[in-house]
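Enquirer: Got a sequence here, can you build the structure:
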Amino acid sequence: MDTGPTPPGQALDLAHRRRRVFMTAFWLLAFGSGAVGNLLTGRIDAERYGVPVATWQIAVNEFSSMLVSLAMLPLLLRACDRWPLHADTWRRYLPLYVAGSFMWCAGHITGMDLLRWLGYALGGADYSPGSLWTQAIYEYLKDVRTFFLIVAVCHLVEWFGRHLKGEASLLDAPDEGAAVEPVDRPERFLVRKLGRDFLVATADIEWAQASGNYVNLRVRGRDYPLRSTLAALEAKLDPTVFIRVHRSYVVQLRQVTSIEPLEAGEARLHMADGTVLPCSRRYREGVRAAAGGTEPLAARAASQG
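Expert: Sure thing, here's the model as predicted:
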């Protein structure tokens, strides 16, 4: 059954989804093994130093911290996607991450204390965190390391993924002399993959999809992330060749084979490689008018007429 294209803004490319699953599984294993290790060492230390504490209390202390950290983890992973740290962005985004580390610690302490209070109450004991200021300082000194370790690993994995898949960039104007081609209407994009540079012809781009702080360029079945907004990319593309069809998509007209009308004025665009892309009501008539004279649609109309 054809369910149509995945809603824009909700779809991540397959490689990105795989990295997200990897990150979640990695931190689940890391936090889980850490909690178990701390439980065992806490039990050993209690017996060594004669501290009267039950094993279930140590377990509540450790696993409450783990559960709260895992509950907040998706928010931090989304923040890493939303505000990536690159050479040209880290000065702007680093203060956000510093502020985020305080929010992480506050959420960690609040959730952890609530779970511990509940756990101790079920066990027939009283829980007291002691001085809140002392707890806040103590926990932040630990949480800030955990927070920035997650941020560092997340960005490292994303960088490695882009390094394997290839990351596109616009050709810059040379420091000296005239540009080989117009920079404001590029005929090629530079793709860096596994330490090598490749030139991708603009005419080979089938469509472009907005994805967070990037635009994925689809070229012969492969996606190359370009650090740009879709509006900025659209301004550099030839409007007689490429057209906006959705707030998240720009397509090459010659790659459109047919337009399938939908209810409420929207449409689906069937591309030459079999992919189906959304076309919003705002752009539908403009696409029909612009694409009417392109070769694939003209040929299709002739065959049907």
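Enquirer: Could you use CA atoms for every contact and neighbour count after this?
Expert: Noted.
Enquirer: where along the stretch 101-250 of the chain do the helices fall?
Expert: 132-165, 230-236 (DSSP state H, counting those that start in this stretch).
Enquirer: And the longest one, what's buried?
Expert: Okay, so that is helix 132-165. By neighbour count on 16 or more other Cα atoms under 10 Å, the buried set for helix 132-165 is 140, 143-144, 146-147, 150-151, 154-155, 157-158, 161-162, 165.
Enquirer: ok, now the shortest one?
Expert: When burial is assessed from 16+ other Cα under 10 Å, helix 230-236 yields the following buried residues: 230, 233-234, 236.
Enquirer: any chance of those in TSV, plus distance to Leu297?
Expert: Putting these into TSV (distance: Cα to Cα, whole Å) gives the following:
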residue	distance to Leu297
Leu230	25
Leu233	25
Glu234	22
Lys236	25
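Enquirer: And the furthest pair within those?
Expert: Longest distance between any two of the buried residues of helix 230-236 is 10.1 Å, between Leu230 and Lys236; criterion Cα to Cα.
Enquirer: Just give the closest residue to the most centrally placed residue in the chain, not the sequence neighbours.
Expert: The centre of the chain sits closest to Asp81, judged by Cα atoms, centre = their mean, with a distance of 3.8 Å. The shortest distance from Asp81 to any non-neighbouring residue, by Cα to Cα, 6 or more residues apart in numbering, is to Gly212 (7.1 Å).
Enquirer: For Glu187, give its distance to Ser169.
Expert: 12 Å (Cα to Cα, to the nearest Å).
Enquirer: I have a second one here; can you model it like the first so I can compare?
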Amino acid sequence: MPERLKQHFLEHQILWPCVFLLIWALLNIALLTTTVIMEYQREGRSIDYWQPLCWEVTSIVMILLCIWPIAYINRLLQSRFSLPAQLLGHAFGLILFSIIHVSGMVALRKLWYWLAGSHYNFGDFWYEFVYEFRKDAMSYITIVVVISGYQFMVRRLRGEASYIDKGEESNEQLADRLLVKKLGKEFLITTADVEWVEASGNYVNLHVGGRVYPMRSTMAKLAKQLPAQNFRRVHRSAIVNLNQVKHIEPTEFGDYVIALTNDQQVPLSRRYRDAFKSAFADKP
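Expert: Next up, the predicted model:
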């Protein structure tokens, strides 16, 4: 991937998936709609073209609406549970996904048919639900695999930080330097240059000089390993480098945010506010 394209991808990680999903949705709608029409014509039957279009559009719309919740569930399961528990969680997620997909799809089809002056008949509910569930199972598995693959690709492009020596993982304090592996290359970053840290599933993201490096660890563990004189936890999902703090400012909701020297803002929760203010006030 060219450097400019890679940088654009990393800077617009919401835009790129949305564009790909839109292209995928349009292609699926066009392919499946024309397939139904051609099958009817081959069998010598007639059908209004808007009907198969309605079937495919309503199905794809419901799948698109479910992608973000599935991504959230996948991230939550990866960050908190073992593999068997993750599989069990996905089994419940699949059932919920199929119920939402089928019920939403049928409701949209009934509305579409009503607006067209017709009536939509789903057929025998249990037979049709089992039929749809079989397809939903493949859709759900595909979505989880694609999401996991996308997350892996992002980590590869960003670079993944780790301990220089695996033995360092048991030390009480983090080493002064960390190893970053990125697209087959390795280089070092200085721990003191880490501006702030955010939780991301079963990873933590290290923000360093405008770049983000995932590291397989937990916030609780990293909070203990980072030197307390320079790093403080300010939120359940954030740690900041005190040397990178510019000022603290209140929000309209009564909370606070921390403004860093790189102009990024990090939330400051009530739980950590007093300890952070005390540590920040003690900095020279």
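Enquirer: Counting neighbours, what do you get for the residue nearest to Asp81 of structure 1?
Expert: 17 (other Cα atoms under 10 Å).
Enquirer: Tell me, how many residues neighbour the equivalent of Trp207 of structure 1 over in structure 2?
Expert: Using TM-score structural alignment, the equivalent of Trp207 of structure 1 in structure 2 is Trp196. Using other Cα under 10 Å, Trp196 of structure 2 has 23 other residues around it.
Enquirer: so what's Trp196 of structure 2 closest to, chain neighbours aside?
Expert: Val240 (4.2 Å).
Enquirer: I'd guessed that neighbour sits against Ala192; true?
Expert: No - here Val240 of structure 2 does not reach Ala192: they are 11.0 Å apart, not a contact under Cα atoms under 8 Å.
Enquirer: So which of those two has more stuff around it?
Expert: Val240 (25 against 17).
Enquirer: what sits against that one?
Expert: With contacts defined as Cα atoms under 8 Å, 6 or more residues apart in numbering, Val240 of structure 2 is in contact with 195-197, 231-234.
Enquirer: same check, this time on Pro95 of structure 1
Expert: Contacts of Pro95 of structure 1 (Cα under 8 Å, 6+ apart): none.
Enquirer: now for it: what does it line up with in structure 2?
Expert: Using TM-score structural alignment, the equivalent of Pro95 of structure 1 in structure 2 is Leu88.
Enquirer: Quick check: that match vs Ile73 of structure 2, distance?
Expert: 12 Å.
Enquirer: do Ile14 of structure 2 as well
Expert: 18 Å.
Enquirer: Need the counterpart of Pro225 of structure 1 in structure 2.
Expert: Pro225 of structure 1 maps onto Pro214 in structure 2, by TM-score structural alignment.
Enquirer: and the nearest residue to its match once chain neighbours are set aside, how many neighbours?
Expert: The shortest distance from Pro214 of structure 2 to any residue other than its chain neighbours is 4.3 Å, reached at Asn205 (Cα to Cα, 6+ apart). By the criterion of other Cα under 10 Å, Asn205 of structure 2 has 24 neighbours.
Enquirer: Can you tell me how far the alignment partner in structure 1 of Asn205 of structure 2 is from His163 of structure 1?
Expert: Under the alignment by TM-score structural alignment, Asn205 of structure 2 pairs with Asn216 in structure 1. In this view, Asn216 of structure 1 and His163 of structure 1 are 14 Å apart by Cα to Cα.
Enquirer: What residue in structure 2 is paired with Gly286 of structure 1?
Expert: By TM-score structural alignment, Gly286 of structure 1 lines up with Ala275.
Enquirer: part of a strand, is that match?
Expert: No - assigned with DSSP: H, G, I helix; E, B strand; the rest coil, Ala275 of structure 2 falls outside any strand and is helix.
Enquirer: which residues touch Leu190 of structure 1?
Expert: Per Cα under 8 Å, 6+ apart, neighbours of Leu190 of structure 1: 168-171, 197-200.
Enquirer: Then Val200 of structure 1?
Expert: So Val200 of structure 1 contacts 188-191 (Cα under 8 Å, 6+ apart).
Enquirer: got it, and Tyr120 of structure 1?
Expert: So Tyr120 of structure 1 contacts 57, 60, 126-127 (Cα under 8 Å, 6+ apart).
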